[in-house]
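Novice: Sequence isn't available, so here's the structure alone:
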């Protein structure tokens, strides 16, 4: 279909997380959260301590 309209379809490069900065950011955040909030209960308690999440 693309070629019918004079367009050339280019393949995407292979996925490389090392070239995607959000991957490094998310990994850093996850690592920090695991240290600070080791369990789901701790995370839930931390959420409840903030007024905007008190309705949960």
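Specialist: Arrived safely. Since the model is a prediction, treat every value here as computed from it, not as a measurement. Numbering: from 1, shown residues only.
Novice: contacts, neighbours, all on C-alpha from now
Specialist: Will do.
Novice: Next secondary structure element downstream of the longest helix that the chain contains?
Specialist: Longest helix of the chain, by residue count under DSSP state H: helix 21-36. Next along the chain after helix 21-36, taking DSSP states H and E as the criterion, comes helix 40-48.
Novice: dropping in the other structure now:
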């Protein structure tokens, strides 16, 4: 069985506990963490990080 791209992405984002449970009260802080998580996943997929 193959997973859809969106399901896989949501699974990867759920590994970041800070995004799974929204602790930040400011939207800017939450979006910054979301961008950081997406950048981290992109670098890992490209093989730049371990």
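Specialist: Structure's in. What do you need? Please read all numbers here as calculations on a predicted model, not as lab measurements.
Novice: What TM-score do the two superposed chains give?
Specialist: The TM-score (TM-score structural alignment, normalised by the length of structure 2) is 0.36; 28 aligned residues with a C-alpha RMSD of 3.1 Å.
Novice: helices or strands next to the longest helix of structure 1 in the packing?
Specialist: Applying 3 or more C-alpha pairs under 8 Å, 6 or more residues apart in numbering; DSSP states H and E, one finds that helix 21-36 of structure 1 makes contact with no other helix or strand.
Novice: Between helix 40-48 and that helix, find me the angle.
Specialist: Here helix 21-36 of structure 1 runs at an angle of 100 degrees relative to helix 40-48 (axes from the mean of the first three to the mean of the last three C-alpha atoms, to 10 degrees).
Novice: What residues of helix 21-36 of structure 1 count as buried?
Specialist: When burial is assessed from 16 or more other C-alpha atoms under 10 Å, helix 21-36 of structure 1 yields no buried residues.
Novice: One more: stretch 6-22 of structure 2?
Specialist: Neighbour-count burial for stretch 6-22 of structure 2 [16+ other C-alpha under 10 Å]: 13, 19.
Novice: Thank you kindly, that will do.
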